Structure formats: C-alpha cells, structure tokens
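Asker: take this sequence and fold it.
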Amino acid sequence: MKRMHEMPFGASVLPDSHVRFRLWAPAAELVELCLEKHPGENSVVPMTRLDDGWFQLELTPAQASPGMLYRYRIDGGLNVPDPASRANPQDVHGPSRIVDAAAFEWQDRNWHGRPWHSAVIYEMHVGCFTREGSFTAAIQHLDYLAALGVSAIELMPVADFPGRRNWGYDGVLPFAPDSSYGTPDELKTLIQAAHVKGLMVLLDVVYNHFGPDGNYLHAYAPQFFSERHHTPWGAAINFDGEGSRVVRDFFIHNALYWLEEYHFDGLRLDAVHAIVDDTRPDILKELAAAIHAGPGRTRQVHLVLENDANAARYLQQGAITAQWNDDIHHALHILLTGERDGYYADYADQPTRHLARCLAEGFAFQGEPSLFRAGRQRGESSRHLSPGAFINFSQTHDQVGNRAYGERIALLAQPEPLQVALAVLLLAPSPPMLFMGEEFAAATPFQFFCDFQGDLANAVTEGRRREFAGFREFADGAARARIPDPNDPLTFERSKLDWESLGAPQHKAWLEHYRKLLGLRRDHVVPRLPGTGAGAEFELVGVSGLTVRWRLGDGSGLTLLANLGGVAVEGALHFAGAPLYLSQPDLPAILASGRIPAWSAAWFIEEAIP
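Answerer: Okay, here's the model as predicted:
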C-alpha cells in the first residue's frame, strides 16, 4: 500500500516520475534550483516565477530523481534548504534530498487506530530511549511496551534540528525527520511495527516558533513572521496578517503530512498558548477541521494540546481530543516533595483540593487568579467535560528536564507515597501518560541538552543557568555554575535510559507495580469508559484526604478514597462496591471506621443496577 500526502510546496515525485519543485519566496526576485546529480556535480536551473510569490520548476526523470540532493539559490547568492524538505541528511544548513514517498510499501492496511478511552501514553525521546538513539533501535522495545500496558507511544519532536542532539523543540525543517535518528523509511518502519503490536503512535509537533539556528525563511519569506505579535522566541508566526494564508496552509499540510504519509495516529501540539491568531476560526480550529475532514474520516485520529491557558473551549466540540493537565502534576508534586518554588506556588495553599478538583473536573484553575502570573486569571470552566479530555501524569519531559539536574520523581519522593500517587493517577478515568523509564524508576536523569555552536551555544548555556536564579537552591552563582551545560555531549549521554538496570531488584519491583496497575486499568476500568460523561464529585477529608466518585459509561460507579499525607484523617466516608485496588489489605475495615490511613488509596467499583 502506498501513502503520500500531496502539498503545494516542496519537492514532489509525480505519478509520471517527474519531480516538481515549489517554493514560496515573496521577497525574492530570482530563485534557482541547485541540483546535485552526482557528488561534486551540480546543475543550476532557474525556476519560473508565478503569482503571489511562488516559484516552480518541473524536471523529467532524466533530469532529477529520488535520492538527489538539492538547494534553492535566492537572488543569485544565498543557498538554502527546502523549508518543506522531506529529508535533510547533512543537517539543517545542508542540501535537501528528493524523496519518493510512494516508494515505501505499507503493510498495515487494516490498522484504523484505537479508541481514545483505551489510551495509556508513553512519552519517548528517540535519541535517549535506547543507547543507539534511533528509530530502528526503538523497535526492539515495542513488545516490552505492549506488555507494560501501554497503548500509545508519543514521540517528542523529530523535525530536523541543528546539530546531533536536541529535545526537538528547536526544529527548523518541520517535514524532515532528523537524520540523527534515521531515514524517513526507518521512521515509517517504526510506526508500522508499532501498529502490528497494537500500539498507536503520536507525534509532538511545534507550530509556535522555529528554532534559533537554521531557519532561512526570514531571508526570502519574511511574511512567515509577524511583528504585531510576539512570543518568548521573538516575532510570532504570522497566522493572521498579510500572507498568512500560505503560512496557515504550510502548518495544516504539515499536520496532514505526518498523519497521511507516515500514518501517525495523532499529534500533540506544543505550547499552543504561544500561538497568537486573531482570525476566526483560528489556526487550531481550522487545523482540527482539516484533519477530521481528511484522515479522520476513515480512521481514529487524536489531537492533543499543551495549553498553559487552560482554554477548555478547544476541548468542547470534540475536534481536539485532550490536553496535557499540568495542574494535576503540580498539585501532586507538592504533595510528594514539598517543593513550592516557581509555578508550584500556585498550588501550595491547598494541594489536596487542587488534586481532587483535577480528578473530578479537569483543571484546577478554571478562571481563578494565578499568583505565579501576577494575579492574572487563568483557565476556563472544565467541569462539563468528560475525563477523557485530560491527560494525567506524574512526569513529562518538561517536568523532569526543566529541573536543573533533570531528576526524576522516584529520586525526589519516598517510595510508599509515590506508589499511592501512581495508584491514584493510573486507575482514574482520565488517560494516563508515562515518561520513558519512569515505569522502572530509572535512575538516569533527563537533562536539557542541545548542540549549538559559537555565541548561540554560550547564550543558551548562560540563559539556562539564569533561569534558576530565582530558586533558593541556586541563589548563589557557584551553585548555578554546577548546572549541567546543555551543549556538553555528556549531558545528552547521561540522559539515555539504562536498560541493563532492569535486572536490579528495586527496578523490577517498580516495573511490577506499574504493570499491576495498568493491568487493572485495562481489565476493569477501560471497558467501562465509553460513554462516560462529566459530573464527577469530590469531597475533601481533613487536610490531605479526598474522595472522588465517577459514574462511568456502562452505568457503574467508580470511587476513590485516598490520603496523600503523612497523618491519618477522619470523616464521614461513603463507598460501595467491590475493591479494585487497595494499598493495604485491611483498608476496607479501616475506611468503614471513618478513617483513611496515612498515604493510602482504595478504589471501588459498584456495578450498575439493571
């Protein structure tokens, strides 16, 4: 089976084997194609100027063929890669490669995705997931992930970034898988292999900025950017000004490209709160509509947001499937570690209440003022949304990697409290997400790393250290100087998972805990979730206790009673049904006496009344 996404830019191999090149360069007078037919042998061919800033050239199979390298020459001087390059084997400043997407023979014709209610997500950085750090090497662990209870892999961004190592959020060629991980066909092979194992594959994409090194769009298409709007990375991407139609199409086609040409099962859109767009419908709604009118018509495709604004309106119509719920992480992190610096300050007053509200209603902040944001109101009401709209987690690349030393929660929290917290997260109706390695309490950190050069490298290193100046631990300059250098190759090497550690008893024990909880979720919770609506209720018990009750889609009741503190709490406790999970065997009798022991959790399922 062949899969190719047709788009109005880039190099496309046509059905008659001709190759068509198209570039939008409204600021250029002349664009030439520089084609490398053989190493060291280049031909330069002028492209035809069309209307509205477009340049085009079509070559015969004798003139151009898959595998050849090419660049665009702007106004006789600057050589640039194709911004819609399907492959850039010599990094972001090098030439692009002609790729015949139809040459890959797909074998997963019968794969139509999986329903969202079954989602258990595993966030993965391809470069750190294995020692080899490649698409091909990741295939070795697919059986392990399926046995763990994972149903979806989420790849951190793979779009071509500068250098050999990066988190992926500095990508500048959004259609080209980074060559440090492998070829386009090797990425397709990974996705196909995951489908064989019953695993969805989601991709993290970045539509709020381009990275600081290797982006040439300013030189020939400055209309890609807007001086009317600004972001933490500078001028915003132009989604609502003059020329924005082409810009919007560029990113919409990028989303469709990954879903159609690579058969991804969904996308996670990074930091959409940093996308500024005054158009109606805005780019998020237009993109979602295009996806559902395209690949979403014939299979299950899921769109996930990261949105610090807690804008519940994007989740209401079902076009956007779900959002990462940072609120639940922050509340839980305070309960487990006591840390209250930075954004944790917003949750320090009533962390148990914030946690309970997240479990029952989605967001903790639904329009309340945020101390961390200088008193500005944050969020919109979310209690009318189903639990499936919120992805819960105790770790992500952000929450681990944005710590100065990249420590994981298993190194910051005591084992018993963490086990209880995981029972709360992994059995709740909302889809849970794991960050690679957390299931065996990986001792390796996940640190912030990149591979910049010169002044940019120095600026990133110093900027990273300045970020922590407001934290008590790093108030001293000498302490900040010990923060790992993002550009040091060792920072990247330290962040790779150590799979050999799985042989150690403590790591085996954690893995078994995760497998047990995810097995309970698969067998007893997931089958009841279809049709689950809003309307969960929560109550607080003492300082650190909580109860939450859901009515699931099959009419059954799911009840959580938990104490996330070091002292027992007492109150009028109401629960019914059969125990699903008990953190200690005698818990039902203790709960019946009106007491929830310190650091404990109990789940009960009450069957629907016929």
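Asker: drop to CA atoms for contacts and neighbour counts, all remaining ones
Answerer: Will do.
Asker: could you give the separation of the longest helix anywhere in the chain from the chain centroid?
Answerer: Secondary structure of the chain per DSSP state H: the longest helix is helix 244-261. On the basis of CA atoms, centre = their mean, to the nearest Å, helix 244-261 sits 18 Å off its chain's mean C-alpha point.
Asker: can you tell me the helix or strand for A219?
Answerer: Assigned by DSSP states H and E, A219 falls within helix 217-220.
Asker: in that helix, what counts as buried?
Answerer: Within helix 217-220, the residues that count as buried by 16 or more other CA atoms under 10 Å are L217, Y220.
Asker: contacts for that helix, please.
Answerer: Helix 217-220 has contacts (CA atoms under 8 Å, 6 or more residues apart in numbering) with A25, P26, A27, A28, I74, P83, F224, F225.
Asker: now the element after the longest helix of the chain, going C-ward?
Answerer: Helix 244-261 is succeeded, C-terminally, by strand 266-269 (DSSP H and E).
Asker: I'd assumed E539 was in a helix, is it?
Answerer: No. Note on E539: no helix contains this position according to DSSP: H, G, I helix; E, B strand; the rest coil, which reports strand.
Asker: before we compare anything, build this one as well:
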Amino acid sequence: MNRHYSMPFGAELQTDGRVRFRLWAPALTRLSLALEGPGEEQLLEMEPRAGGWFELTSAAARAGSRYRFVAPDGQRVPDPAARFNPEDVHGPSEVIDPTAFCWEDADWHGRPWQEAVIYELHVGAFSPSGTFDGVRERLDHLAALGVTALELMPVADFPGARNWGYDGVLPFAPDSRYGRPEALKRLVQAAHQHGLMVLLDVVYNHFGPEGNYLHTYAPTFFTHRHTTPWGAAINFDGEHSQAVRRFFIDNALYWLEEFNLDGLRLDAVHAIYDDGQPDILIELAEAVRAGPARERPRHLVLENDDNATRYLAREAQHPHWYTAQWNDDCHHALHTLLTGESQGYYADYAQYPIRLLVRCLSEGFAFQGEPSPYRGGAARGEPSAGLPSTAFVNFLQNHDQIGNRALGERITQLASPRAVRAAHILLLLAPAPPLLFMGEEWDSQTPFPFFCDFGAELAGAVRDGRRREFAHFPEFSAPGARERIPDPNDAATFALAQLDWSELTHPIHAGALALHRELLALRRQIIAPRLPARTRRSERLAEHALRIEWQLTDGALLGLLANLGQAGVALADTPGGELLYASEAGLEELLQRSELPGWSVVWLFAPTGA
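Answerer: Coordinates of the predicted model:
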C-alpha cells in the first residue's frame, strides 16, 4: 500500500515522471530553480503565476534530485515545503517519492481516545542512537509498559545537530539527524503493529530564529499587527493570508495522510493570532475531520494557556474540533502540593492547591474565567465542567515542566519518593488520559535541560538570554550562580538529557517500572472501557486531602481518596465500593477506622448495580 498527500506547492512527482516545482514568492518578480545534484548543475527559469506563485514542471529532475530556489540577487533558499533536507536547513532540498515506501499496516484502524495513555519522547534523547530507528527498537518496552500512544516532540527540520524541536523552519521535512522520511514511516508502521498510536507535536505559532528564509521572498507570511514572544506573528488573518493558512492546513493533512499518523498536538496555540472567521484552528480541525478523520480515529490535541474550551466542544460526546487539551492547571496544582514551590506561575496555585486540584480532576480546568494574579489579574479560561474527562490530558511531568527549569530537574529531584509515588497512582487511574514523559515510568534521574545548536552569533545570545531569564530567582540572583545554568548550545548539555537506560538494572527503578505497568494494566482492564466519566461528588477533605467520585458509562462508580500531605487525615465516613488499588499495604484496614495516612491514595470501584 502507498500513501501520498498531493501538495499544491513544493516538489511533486508527476505520473509521467516529471517533477512539478511550485513556490509562493510574492516579493519577487523572477525566480529560478537550481538542480544541484551530482554532475553539471542546471539553472532553470520558473514561470510566474497569479497571486505571487512561481511554477515549473521539468523532466530534468527525479526522485533524489537536490534543488534550491534562486532569487534574482543570486540568493539560494531551500524549499519551505521540502519533504527532506539532507544537508540541514541551509542546504538543498531533496525530491522525495512518497509512493516508494510500501506500507504494511492496512489492518490498523486506530484506537479510540478513551484508551489513550500518552508517552511523550524526544527522538534525539530517547535512545542511544537518537534516531527514528532507535525509537523503533524500544517499542517492545513501551507496549509492555501499557501506554497506547507515542507523542513525538517536533521533528520538523531545525538548524544544527540538536534541538528540542520548537525551532523548526522546514515544517514538512523530518530532521535528517533522526533519519530519512522512510525511517519515520517505519517507526509509525512498527508502532501500529505493536498496537500503539503515534501523535506528532507540530508548531504553527512561529518559525525558529535560524534558517527561516520566508522573509526573503514572502514577507507577507508574517504580520506586525500581532506580536508573539518570538517577534512578528504569522499572518493568518491579514492581506495575502490565504496562502499562509493553506500552508499549515496542508501540513497537518500531510503528516496525517502521508505518514499515517494518529494525531497531532498543536503547540502553544494561544500564540496563534487570527481575528478571522472561522479562525485557523477551526478551519484546520474541520479539514482534518472532513479528510483523514473520516476513515479512522485521528486525534487533535491542543496546548492552550488561554483554557479556551470552545475548541473542545462535543456533539453527542464526539469532538467537534479538538479531542483534548494539555491541562497545565492540573500539573501546577499537583506540583505545588508535592514540592511547596510558589514562584512564577505556581503562585496562582500556592494558596489553595488542593481545592484547585479537586476542580481539575472533577471539572477540567482550575481557571475557568477567574482572575490570574500571575497574569496581572487578567481573567483566564472558560467554563469546562460540561466537558467529559477525556477532554483533558493530565501529567506530572512533560518536556516543558522539566526543561523550563534552570537545571532541567525532574520531579524525582524535587519531591520525596513517597510523594511522587502517590502522584503517579493518582494520575494513572484518574479518568483523564495520563501523559508520561520519557523515563518517568522508572523514575529516571536524567535531567532534561533546554538544548539547541545555533550558529556562533545566535548561540551566545541564547546562552545569555537563558541565564537572564532566571536572574529573578533567589538561587540564581548572583551572576556566579547563573553560570551553573547549562549552556543550551554546549553538546554536553544535550548529553545530560539523553536517557540512561542502564538505570533499569537498579532495584528502585525496576520497582517504579513495575508499579507503572501494574497501574496501567488496571486502567486498561477496568477503567478505560468505561470512559468517559461524569463527576458525581468532589470535595476537599483537609488542607491536603480530597475525595472524588465518578460515574462511568455503564453506571459503575469510581472513587478516589487521596492525602497529598505529610499529616494523617480523619475521615467523616467510610467510603463504599471494593478496593481497586491502595498506595500501601494496610490502607483498607485504616479506612475501616476512617483514617487516611499521609501521602496515601486509595481507589475504589463499585460495579454496576452494586
């Protein structure tokens, strides 16, 4: 079976063997194509078309040909829609024949979202080889763990040898450090054969600071009417924006169709500005729902600091646009309880962490329109209690919450083992789909600091800016203390982030892995088939304790008692239901005496009709 998404731009192989090249360059009056493959270089004039487009169909190119576009002043630029750029972002693009890969997963029909247990990983840091093939070699581990979906951090071509992925500049091209496009296809196919979905993190709010040539020939791709943390915003709603909108919509469809992915996670959509109707998020989601999502489940997940629940609207429990959103509120409340931290955005959660955690677990977001002190008192969020539990992805760690710390420490360096264990038991059995960050399943000690590989001039600015970012934290207020913050461009910083798989030979880490496997097996057998859940009761029992009860789709009841503090708590009554899981031995007897010790979690289950 072959899969090919026919793009209206870039390099497309034709049925007669020729290649059609097409680029939107409204700032240019002339444009040439340089074929730079082995042998004598060819420079071919492209034909201007209406609306700022240039086009050429040539028999001189074939699969494997390398090419760049040439402006009248001689500047050469890669194809922004290249399927592959083998010599990094400044080099030539390569013509790819997507039909050359033979897919063998025709019997894969996806998985419903209520089964989602997500495993986020960075391709370069996950395995010793740092490649798509390296991830593929570890699929047995992930399938045995009990996760059901891999979420790859962005793989779009970025400058240099290492990057988190959020500085990509060629959104259609898998980065060559990870492997050729067919290597990513092999990974997706193998994941499906293991029963695993594959989601890809995509960045539609900005381009990275190095290797973005769009300003040269298409300055109207950006607008100064809106600004972002990265500068001028992408032009989704101004003059000439239609070509820009299609670029990103086609990107989403390309990844889903040509790479047979099961979904996308859209990064920081609160930094996407669009005053049009429908906005780009709605138009993109409708294109996916009308296209690849018609044949099997495709899941669209948002990161959105605005907590805008309108994008998560349901029709008969089915997502109208987006399937779910990362729930930072849940993380922040839980992190504050485990660590006592109250700096930065944790200040919004420090006063009432358990109350806000209860709201997250029972209603979705903690902030549903209330003022956020961290944001200067601005109202944040929209009501979320009417949404199903499956609309929110909860986590104790992810790439941001680890890597945005100065030293990239994991939660295991910040909280006690007992506290971390309690948090995992709480999240992995709660109705909302849980997300694990790579290595979390064995309580990895490997940090995940921010890393990149920019050119010399930009590298120094990134290093200094990173250290200034933490100057207001007491522990980094002295200039000498800031020198401890790893230089993102130093190859040693990336080496720190690479997972240490040998940790699994240690009994403590092996025990953590066994716990995660046990909990996820329970989730798969008892909870997932009965989702989504509807909250029946939720309350704060004490300063650090809570009680929640959900009704599942078959009428069964799922109950949670959790004490996320050191001191024990006396219960007013003994909850009903059979013991599903307890964080430690002897808890059932203590419950009969209406006692809940510190850092303990109890899950109860009452089958239908009980």
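Asker: do you know the score for how well these two fit?
Answerer: Both chains were compared after superposition, and using TM-score structural alignment, normalised by the length of the first structure their TM-score is 0.98; 605 aligned residues with a CA RMSD of 1.1 Å.
Asker: on that earlier part again, tell me the two of the contacts of helix 217-220 of the first structure that are most distant?
Answerer: Checking those against each other with CA to CA, the farthest-apart pair comes out as I74 and F225, at 18.7 Å.
Asker: compare these two (neighbour count), which wins?
Answerer: Taking other CA atoms under 10 Å, I74 of the first structure and F225 do not tie; F225 has more neighbours (24 against 19).
Asker: and the gap between the more buried one and G241 of the first structure?
Answerer: Note on F225 of the first structure: its distance to G241 of the first structure, by CA to CA, to the nearest Å, is 9 Å.
Asker: ok, now L315 of the first structure?
Answerer: Plainly put, L315 of the first structure is 26 Å away from G241 of the first structure if you go by CA to CA.
Asker: kindly report the same for P484 of the first structure.
Answerer: As judged by CA to CA, P484 of the first structure and G241 of the first structure stand 41 Å apart.
Asker: give the aligned range of stretch 501-512 of the second structure in the first structure.
Answerer: The counterpart of stretch 501-512 of the second structure in the first structure, counting by TM-score structural alignment, spans residues 499-510.
Asker: thinking again about what came up before, most neighbours among the contacts of helix 217-220 of the first structure, which one?
Answerer: Neighbour-wise, the contacts of helix 217-220 of the first structure (other CA under 10 Å) top out at F225, 24 neighbours.
Asker: which one in the second structure is aligned with that one?
Answerer: Aligning on TM-score structural alignment places F225 of the first structure opposite F222 in the second structure.
Asker: relative to G52 of the second structure, how far out is that match?
Answerer: For F222 of the second structure, the distance to G52 of the second structure (CA to CA) stands at 15 Å.
Asker: likewise for E584 of the second structure?
Answerer: Taking CA to CA as the criterion, E584 of the second structure is separated from G52 of the second structure by 67 Å.
Asker: with adjacent residues omitted, what lies nearest to A290 of the first structure?
Answerer: With CA to CA, 6 or more residues apart in numbering as the criterion, A290 of the first structure has its nearest non-adjacent residue at 7.4 Å, and that residue is I252.
Asker: again, but for R383 of the first structure
Answerer: Leaving aside its chain neighbours, R383 of the first structure sits nearest to E361 (4.2 Å; criterion: CA to CA, 6+ apart).
Asker: again with I234 of the second structure
Answerer: What sits nearest to I234 of the second structure in space, not counting adjacent residues and going by CA to CA, 6+ apart, is F222, at 4.4 Å.
Asker: so who does that neighbour touch?
Answerer: Shown in contact with F222 of the second structure (CA under 8 Å, 6+ apart): H215, A232, A233, I234, N235.
Asker: change it to 7 Å
Answerer: Counting by CA atoms under 7 Å, 6 or more residues apart in numbering, F222 of the second structure makes contact with A232, A233, I234, N235.
Asker: which ChimeraX command selects the buried ones in these?
Answerer: Entered in ChimeraX, the line below selects the buried ones among those, by 16+ other CA under 10 Å:
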select :233,234,235
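Asker: go ahead and confirm L305 of the first structure touches L267.
Answerer: No. The criterion here is CA atoms under 7 Å, and L305 of the first structure misses it with L267 at 8.4 Å.
Asker: between the two, which contacts overlap?
Answerer: When contacts are counted by CA under 7 Å, 6+ apart, L305 of the first structure and L267 have no shared neighbour.
Asker: and the contacts of helix 217-220 of the first structure, which of them are in strands?
Answerer: The strands, defined by DSSP state E, take in I74, F225 from these.
Asker: can you list the contacts of helix 217-220 of the first structure in CSV and add distance to G519 of the first structure?
Answerer: As requested, the contacts of helix 217-220 of the first structure are arranged in CSV below (distance: CA to CA, whole Å):
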residue, distance to G519 of the first structure
A25, 54
P26, 56
A27, 57
A28, 59
I74, 57
P83, 44
F224, 47
F225, 48
